[in-house]
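> Predicted model and sequence below, questions to follow.
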Amino acid sequence: MAVRVFMYAQDNRGLGHVRRCAIVAEALLRRRPDAAVLLATKSPWAPTIAAGERFDVLKLPEHLARGTLSGDERRAESSALHRLRRVLLREAVTHFRPDLILIDNEPLGFRGEMLEALDAAPAGCRFAFGMRDVVDDPERTVEQWANQGVPDALRERFDRIVIYGHPDLFDTLGVYGVPAPVRAKAAYGGYVCARRDDLDAGRFRAELGLDGRPLVLVTGGGGEDALALLVATIEAHALVRSPARLLLVTGPFMRPEDRARVVALAAPAGHVVRDQADVVAAMAASQAVATMGGYNTLAEAMMLGRRPVVVPRATHKREQLMRAEAFAARGLVHCLPPTKVTPALLAAALEDEIERPTAVEAHDYLDVDGERAAALLLETLA
């Protein structure tokens, strides 16, 4: 009997949740060729996903005229679009009639926008929550979830919780105080990443014209808040004794004025600046990696056996810092505290990796190609 899976991924200016959902969707389709997957998300990147003819994307609206609106007008538009997304999600579930609904990262959707969709699910539909290893600051997360009614929903509505992480690296259930009745539904699947059998480091380096020079990859995920890392690495490069060249990946969501600044700073030293790049291929071809603490980049680094230099996001959100510290405790990353990093500290860390590269063994922590997550999800339909 054909299986229909409805996925919801909350991504605005990032790539992580949608990329993870796409990997899991492909795994589900490999295991169940009769399945069909519909992914609903605001991410502008999602429509580019090529996961086969039994996969499609419902692009949810985010902002239509933000740049031309006043503060009150923006708030009114945001409220109107939120109501529209609730209707779209409800109608999609009503007519798609899924056997399984998988919600990523926010159990009830952004500001509860999946609640009506859950109520509209057909009889017998199973609900699953895909939980990232680190959500955010534990106290803040527990308080927010309590205010949103998440604990009751996880206990009463959801059949399965798949944690995209490994308890030996980060004890997600313990850190967030998940109660026993909910823990019974939870299972760790591992850090989701996509296998790559097509990597050719030599060809990648030749395309950049490195002529034997070491390559340092600098990437900040989607790029919306990556400017500080890229600028700091350019400044640090001047202190590195090695004749390394930087590949600076700004990301698709970096503001044009920020990208222009990166290009101007990078030009004198001949560094390469790209909006987007095959980050996994670049990582495989590089001698050192500087990045923030995003989920996907660190999972990909583990897959390649690389130890990146990590400068986590320096905001009120602690997710990246918490992940980087947990990985550093296992020797998987070189973590530099974002509030204390200097060009000299960053240069020393990069030079250490260039001259004495550290290979890490981390495959036990991984869920390559999302196979474990897919198996755990399909168990809910048995």
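The structure has been received and is ready for your questions. Residues are numbered from 1 along each chain as shown.

> contacts and neighbour counts: CA atoms only from here.
OK.

> Show me where the stretch 101-250 of the chain has its strands.
Along the stretch 101-250 of the chain, counting by DSSP state E, counting those that start in this stretch, strands occupy 126-132, 160-164, 186-188, 191-193, 215-219, 245-249.

> ditto for the stretch 251-382 of the chain
Along the stretch 251-382 of the chain, the segments classed as strands by DSSP E, counting those that start in this stretch run 272-274, 288-291, 309-310, 334-335, 366-368.

> circling back to that earlier point, among the strands of the stretch 101-250 of the chain, which is nearest P312?
Across those, P312 has its closest neighbour in strand 215-219 (11.7 Å, Cα to Cα).

> quick one, that closest one and strand 245-249 angle?
With axes from the mean of the first three to the mean of the last three Cα atoms, to 10 degrees applied, the angle from strand 215-219 to strand 245-249 works out at 20 degrees.

> Show me what strand 215-219 packs onto, helices and strands only.
helix 227-237, strand 245-249, helix 279-285, strand 288-291 (3 or more Cα pairs under 8 Å, 6 or more residues apart in numbering; DSSP states H and E).

> this is the other structure I want to compare:
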Amino acid sequence: MVRRFEDARILMYSHDTFGLGHLRRCRAIAHALVEDYSGLQVLIISGATIAGAFDYRARVDFVKIPSVIKLRNGEYTSLDRHIDLHETLKMRQSIIRSTAETFKPDIFIVDKEPMGLRGEVEDTLTYLKMHGTRLVLGLREIMDAPHLLEEEWKRRDTMRKIEQFYDSIWVYGPPDFYDPLVGLDVPAAVRDRMNFVGFLQRSVPHDGLPDHKPEGDYILVTTGGGGDGAELIHNVIHAYQQDPSLKHDALVVLGPYMPAKQRNKLIRKGSRIPFIKIIEFDNRMEELVAGARGVVSMGGYNTYCEILSFDKPALIVPRLQPREEQLIRARRASELGLVDMLLPHEAEDPLRFAEALRALPQRAAPSRNKNGLRLEGLVHISETVGAWLDHRSKEHLSVVKQTS
């Protein structure tokens, strides 16, 4: 039964510099919360250039901050090359703080980057903590290789600041799949605030819009945002070129951040193969995953959740840099028998890749091996938020009674 909270507000922060993962994760959480609680409003602060290309449910909206893009070497630059990065970050920081002051959230949820991009939310965290807002850090179940994360966080004094600011830490995965802080020196106070909520289940939206997934059987090839996905798509096309017996229909989604030169080249190459259809972007990926016989991807967090949610055979070719997150996730899921995996250099062998693609639709679905299939994240988050808001309502009622 839907519960009602009068004028409850949640602010979410999604820095979004390279792909779509952060925004899509925030959006999934926001939609689940407003579905469970009427009267609740959720506002997402996002740096994604295409934040407006997605549909949002009633009582979910977004504030767009100037975009910063992450280069393949891990460095950042302003999307508008005419604006200095430092100026862009100052604008972002100012908008984030002003939004928090005006919106006055009961809960502030920060996705993945504890202090935001280059520390841009630290000022806002300080302000909201002084005003009694509950501060939540949401972490992917895998952040990066421990030695890389440790080096990055030590340089920024991140662990101390997490302990200083955050009331709760949500890990978006089950505890027996992976620990995002494994190998790090984690204070007991931080460990005590960690809650492994589980993977975030996805579903096909029931919004009354016409079904737009392709007819017939197809395997889906997706690179997420696509900024570093050209190599995977090239290898898929090459496999079809070199193995004429590979005749599965393939729907390829390039991703909106794939550079234009690479995108145009792949579209030309793919158009010569009758079994391949290429599109640039789809804002309803859940439908495409749900309709596929199998999924080929780089194994980012959201795609992995969709693979599990819709119980699809999957072949993962993870990226190896600048972060090792996808590699760690693919290896762990492969160990549990949930997916098949090829390393990038293995996928460069067209005949080996073709063999893996051919076998994909016959692969057992993840549900055949129950390990790691607890998709309880949205349910657990909703229960937690409901308990917090219920406590807030009782406190407010008590104050009203005392002053009346």
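Received it, and whenever you're ready, just let me know what you need. Note that the structure is predicted; figures quoted are calculated from it, not measured.

> Could I get the TM-score for this pair?
The TM-score (TM-score structural alignment, normalised by the length of the first structure) is 0.88; 367 aligned residues with a Cα RMSD of 2.6 Å.

> ok so, going back, out of the strands of the stretch 251-382 of the first structure, flag the one nearest Y176 of the first structure.
strand 366-368 (21.5 Å).

> Among the strands of the stretch 101-250 of the first structure, show me which one is buried the most.
Compared across the strands of the stretch 101-250 of the first structure, strand 191-193 shows the largest average neighbour count, a mean of 28 (mean count of other Cα atoms under 10 Å).

> So which other helices or strands are in contact with that strand?
Judged by 3+ Cα pairs under 8 Å, 6+ apart, strand 191-193 of the first structure is in contact with helix 16-31, helix 295-304, strand 366-368.

> what residue of the second structure matches up with P179 of the first structure?
Alignment note: P179 of the first structure maps to P187 in the second structure; criterion TM-score structural alignment.

> For its match, list the residues it contacts.
E163 (Cα atoms under 8 Å, 6 or more residues apart in numbering).

> What lines up with V63 of the second structure in the first structure?
Checking TM-score structural alignment: V63 of the second structure goes with L58.

> And its match, how far from T380 of the first structure?
Distance of L58 of the first structure to T380 of the first structure, computed by Cα to Cα, to the nearest Å: 24 Å.

> just N12 of the first structure next, same as before
Counting by Cα to Cα, the gap from N12 of the first structure to T380 of the first structure is 29 Å.

> Likewise for L336 of the first structure?
Counting by Cα to Cα - L336 of the first structure and T380 of the first structure are separated by 41 Å.

> okay, those two: which has more neighbours?
L336 (21 against 16; other Cα atoms under 10 Å).

> OK, contacts around the aligned partner of that one in the second structure?
In the second structure, the residue paired with L336 of the first structure is L342, using TM-score structural alignment. Residues near L342 of the second structure by Cα under 8 Å, 6+ apart: L315, I316, V317, P318.

> repeat that with 7 Å
By Cα atoms under 7 Å, 6 or more residues apart in numbering, L342 of the second structure lies in contact with I316, V317.

> now swap in L117 of the second structure and tell me
By Cα under 7 Å, 6+ apart, the contact set of L117 of the second structure is H15.

> how does it look with 6 Å?
With contacts defined as Cα atoms under 6 Å, 6 or more residues apart in numbering, L117 of the second structure is in contact with no residue.

> Need the counterpart of it in the first structure.
Using TM-score structural alignment, the partner of L117 of the second structure in the first structure is F110.

> quick one on the thing from earlier: adding distance to E156 of the first structure and mean neighbour count, write the strands of the stretch 251-382 of the first structure out as TSV.
Formatted as TSV, the strands of the stretch 251-382 of the first structure follow (distance: least, Cα to Cα, whole Å; neighbours: other Cα atoms under 10 Å):
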stretch	distance to E156 of the first structure	mean neighbour count
strand 272-274	47	16
strand 288-291	39	25
strand 309-310	39	26
strand 334-335	39	24
strand 366-368	28	24
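
> what's the closest of those strands to C125 of the first structure?
strand 366-368 (25.6 Å).

> For the helices and strands packed on strand 191-193 of the first structure, could you give me CSV that also reports distance to D72 of the first structure?
CSV is the format used below for those (distance: least, Cα to Cα, whole Å):
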stretch, distance to D72 of the first structure
helix 16-31, 30
helix 295-304, 35
strand 366-368, 45
